[in-house]
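# Structure here, sequence nowhere to be found:
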């Protein structure tokens, strides 16, 4: 992706002679008129007493220039007048349509600011000298709204950022038959109730924060919008404020047809790194002159800055990015589907991380159950539809049997953990983690006849240790069929990589222990940078093996799920690996539990075209997400 080049210095700086813009001037929105260029910007006063509060009051200024770079004739255009903007007017975005200037901005009705007191407002001007009307726009928390500069299919279109201060924020589109509907609170109440269908999926990962930047630019390829994409938003010391771009369909701006893969700009210059707010840049205005992009942005929440780029290169690279929308699994709306049971001690603390089986038109979950003294056993639940499960037994179906699974210290974690189950001919092969709370975990295998499983006769074979002593190993399974005459096994050695082994037999009673004949490694800088491991056994499709896997980030230690597509004849050959996670902790039942911010899967079921992925939420409950198998494969 071609990066932007900066103008040598900020183009607008605080003016010590005007108290209303003495502290800061930033986030400038540009518009071209016959007389030249107008830059509307957020101005902050020197600290003052305002309605009994000590604050730097924000208002909106307007400056004029002839070349889009040098500006003068600065004046205050919009200031606080009504209750919904009592404590400031921030971050304007100006559009001219139907002969009038529509200036959307953020109004603050509380101080210190609260989410309910941060809303979108509108000022209407006929000449950018005076304001004829003002309106409160949103009855809910929102910022960063911009009106498209022309109607789309006969409708006015607004791009807006919702829930900016109760994240995750969502970028959304609103369409209006009449301009007056924009300030109809009745319209917005109905619109907000259907928010999910109004949003465009911009964020890539659950720790991103996104916000609309510029008024959309009309191009031959589509509507080009520059926006703020903040990585690692919830960790202040690790935040990266980046400027990125979206290309929206000309006839349906709810559809992303192109986007940047990486930031066009991040804080690097002194005036971006230092300021009232450090390490912040934010896009706020854009125009094109002779195929040259002029991108206006706020730097350090203190000055207005300018960067340049070749518009054709930006459009080309944005349009050519193969990832238009980050694919996510669909979470079941009634998650979680299984909870701990305080009436049964062996599963009173948690039920999670379930293997999955589909047998005789029924879904089975063989789940890890945790008692209050932290002993792990395995239970079983059954369903006819994959969503509503009932426990099969009031007792575990599998309990610790070997020394390595026995508890050594009171209340230490021990037992049989995180099963994965594969059917080979007339047997189910279960691999799980054995742990005694002291020694390194090892992989164990036990089998059961399909016939006995169907009858709920829990006649498991003697457990066999399959991994080497003294080697941290877990997350194991066997492929559901041989490849080139050999069994293929996944596991994880050393605590970070997926290991692959090939063996002639599934008998580990002697020296046939798991080794490490091939590996798949974490990826530096991405969501799976710290460690990875398989979810459930891979699923065979006509073109490839589909492997769901978990990854942990070095930045935030969150567990997320991704996918790989492996060659049918050589599973060491990765055909595709998801750049972004397909499932992550976004719901309370995934974010709060025994371990925060964890989604962890040990199994899935393919029934017809629907893939059911079962996963543990925060190491406490069991959940399910679904995907269309053709869609999940075709996305890559």
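Happy to help now that I have it. In this text the structure is predicted, and so the values were computed from the model without any measurement.

# Every contact and neighbour count from this point should use C-alpha atoms.
OK.

# Tell me where the stretch 201-350 of the chain has strands.
Under the criterion DSSP state E, counting those that start in this stretch, the stretch 201-350 of the chain contains strands at 209-212, 217-218, 223-231, 240-248, 256-259, 281-289, 292-299, 303-310, 330-331, 350-359.

# which one of those lies closest to residue 385?
For residue 385, the closest of those is strand 350-359, at 10.7 Å, according to CA to CA.

# second one coming, line it up with the first:
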């Protein structure tokens, strides 16, 4: 299935249209007023989809050819995080490559872990971003056109950093990428920054975008840290950034989903930001797992003509789940329930 192309892709399978009519979709449950609702058959990738695999989660999905490709955080029984490619015709039934991604130009160090990837289609290719181990966690990058051969780029930042998310187009001639400067653990920092690059190699002009919440703003659901999630979606109202917010409770961290709208030309400028989560751990597969109480959004596929959003998220650091929203409804909810700080 990975070799098949369609009118949505160019000769390399890179998406060239805003229409994605074949993304997964289920209507909002009858009687529900939720702005984001769960796929009824969650999780779409279960706890152990293959022998010897203990978890597939916090993983990136993108349209490719007639179907979808993805780069997945996969952990076997050694629990060491590695990147694996996956293929799907419908975005629901996934075939995962048994061997991890290999970089054609990079002598791999088996001690260098890789987790929480994102994939951005830009400039006729796919750029993979992930948290890589290089004297501590930092933002690693690679490029591919076919999800078979990957060329490693230089790491974007010094340690310690997480949640690198690249915008889907240049803005005023420059690439932009979110990150969250951090430490080697979980974490005295917790704010989202934006960095600029002319070439995906040299990064600078680091700007603060959003701070974590707390008592001073009455935002406990995101009081410990926040981090960018899926690739931002361009709308007439601004860049829609779906993100995670974390609270530290007496029983550990709780990761929830929120949303923000950023200025189209100055994406470090926040226009609106949800003052409440739009999805929080409640389902069994979100509450119970290797790391309980985690909803970690990573991919948002949008069919622009219908406004349908399919949001992939990691659940309890164990499995991959799916939720849905309507783009215009989520934008309006963010504007109507906003606290910018």
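Sure, I can see it. On a predicted model such as this, the values are computed, not experimentally measured, just so you know.

# After superposition, what is the TM-score?
Once superposed, the chains reach a TM-score of 0.78 (TM-score structural alignment, normalised by the length of structure 2), with 292 aligned residues with a CA RMSD of 2.5 Å.

# Adding mean neighbour count and distance to residue 191 of structure 1, write the strands of the stretch 201-350 of structure 1 out as a markdown table.
Listed next are those as a markdown table, based on neighbours: other CA atoms under 10 Å; distance: least, CA to CA, whole Å:
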| stretch | mean neighbour count | distance to residue 191 of structure 1 |
| --- | --- | --- |
| strand 209-212 | 25 | 18 |
| strand 217-218 | 18 | 25 |
| strand 223-231 | 24 | 22 |
| strand 240-248 | 23 | 20 |
| strand 256-259 | 24 | 20 |
| strand 281-289 | 25 | 25 |
| strand 292-299 | 25 | 30 |
| strand 303-310 | 23 | 34 |
| strand 330-331 | 16 | 22 |
| strand 350-359 | 26 | 37 |
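
# I'd like the ones you listed as CSV, with distance to residue 618 of structure 1 appended.
Below are those laid out as CSV (distance: least, CA to CA, whole Å):
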stretch, distance to residue 618 of structure 1
strand 209-212, 22
strand 217-218, 43
strand 223-231, 23
strand 240-248, 27
strand 256-259, 32
strand 281-289, 34
strand 292-299, 38
strand 303-310, 43
strand 330-331, 15
strand 350-359, 9
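
# Ok, which of those strands comes nearest residue 454 of structure 1?
Closest approach to residue 454 of structure 1 among the strands of the stretch 201-350 of structure 1 (CA to CA): strand 350-359, 7.5 Å.

# Read off where the closest one ends up in structure 2.
Strand 350-359 of structure 1 corresponds to residues 55-64 in structure 2, going by TM-score structural alignment.

# mean deviation of that stretch from structure 1?
Aligned to structure 1 and superposed, stretch 55-64 of structure 2 gives a mean residue distance of 1.0 Å (mean CA distance after the TM-score superposition for structure 1).

# who's in contact with that stretch?
2, 5, 9, 13-15, 20, 45-48, 68-76, 115-121, 296-299, 301, 312-315, 317-320 (CA atoms under 8 Å, 6 or more residues apart in numbering).

# From the residues you listed, which land in strands?
Using DSSP state E, the members of these that fall within strands are 68-76, 115-121, 296-299, 301, 312-315, 319-320.

# Put the buried members of the contacts of stretch 55-64 of structure 2 into a PyMOL selection.
To isolate in PyMOL the members of the contacts of stretch 55-64 of structure 2 that are buried, counting by 16 or more other CA atoms under 10 Å, one can use:
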select buried, resi 2+5+9+13+14+15+20+45+46+47+68+69+70+71+72+73+74+75+76+115+116+117+118+119+120+121+296+297+298+299+301+312+313+314+315+317+318+319+320
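
# what's the closest non-adjacent residue to residue 635 of structure 1?
Take residue 635 of structure 1 and drop its neighbours on the chain: the residue closest to it by CA to CA, 6 or more residues apart in numbering is residue 327, 7.6 Å away.

# Can you name the residues that contact the one you found?
582, 632, 635.

# Repeat that for residue 282 of structure 1.
Contact partners of residue 282 of structure 1, counting by CA under 8 Å, 6+ apart, are 27, 213, 227-228, 241-243, 297-299.

# Could you rerun that using 7 Å?
27, 213, 228, 243, 297-299 (CA atoms under 7 Å, 6 or more residues apart in numbering).

# Include distance to residue 257 of structure 1 when you put those into JSON lines, please.
Shown next, in JSON lines, are the contacts of residue 282 of structure 1 (distance: CA to CA, whole Å):
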{"residue": "27", "distance to residue 257 of structure 1": "27"}
{"residue": "213", "distance to residue 257 of structure 1": "18"}
{"residue": "228", "distance to residue 257 of structure 1": "18"}
{"residue": "243", "distance to residue 257 of structure 1": "18"}
{"residue": "297", "distance to residue 257 of structure 1": "24"}
{"residue": "298", "distance to residue 257 of structure 1": "27"}
{"residue": "299", "distance to residue 257 of structure 1": "29"}
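
# Which positions within stretch 465-485 of structure 1 qualify as buried?
Neighbour counts over stretch 465-485 of structure 1 (16+ other CA under 10 Å) mark 465-468, 472-480, 482 as buried.

# Give the aligned range of stretch 288-300 of structure 1 in structure 2.
The alignment of stretch 288-300 of structure 1 onto structure 2 (TM-score structural alignment) covers no residues at all.

# Tell me the gap between that stretch and the middle of its chain.
Put simply, stretch 288-300 of structure 1 sits 28 Å off its chain's centre (CA atoms, centre = their mean, to the nearest Å).

# can you check stretch 234-245 of structure 2 too?
In this view, stretch 234-245 of structure 2 has its centroid 12 Å away from the chain centroid, taken as CA atoms, centre = their mean.

# which residues in structure 1 does that stretch align to?
Counterpart in structure 1 of stretch 234-245 of structure 2, with TM-score structural alignment as the criterion, is residues 540-551.

# Trace residue 597 of structure 1 over to structure 2, please.
In structure 2, residue 597 of structure 1 lines up with residue 293, judged by TM-score structural alignment.

# Contact partners for its match?
Residues counted as contacts of residue 293 of structure 2 (CA under 7 Å, 6+ apart) are 254-255, 281, 286-287, 316.

# With residue 257 of structure 2 instead?
Contact analysis of residue 257 of structure 2 by CA under 7 Å, 6+ apart lists 243-245, 277-280, 295-297.

# How about it, nearest residue that isn't a chain neighbour?
Spatial nearest neighbour of residue 257 of structure 2, chain neighbours left out: residue 244 (4.6 Å); criterion: CA to CA, 6+ apart.

# likewise residue 210 of structure 1?
Closest to residue 210 of structure 1 by CA to CA, 6+ apart is residue 229, at 4.7 Å.

# ok, that neighbour to residue 582 of structure 1 distance?
With the distance defined as CA to CA, to the nearest Å, residue 229 of structure 1 ends up 19 Å from residue 582 of structure 1.
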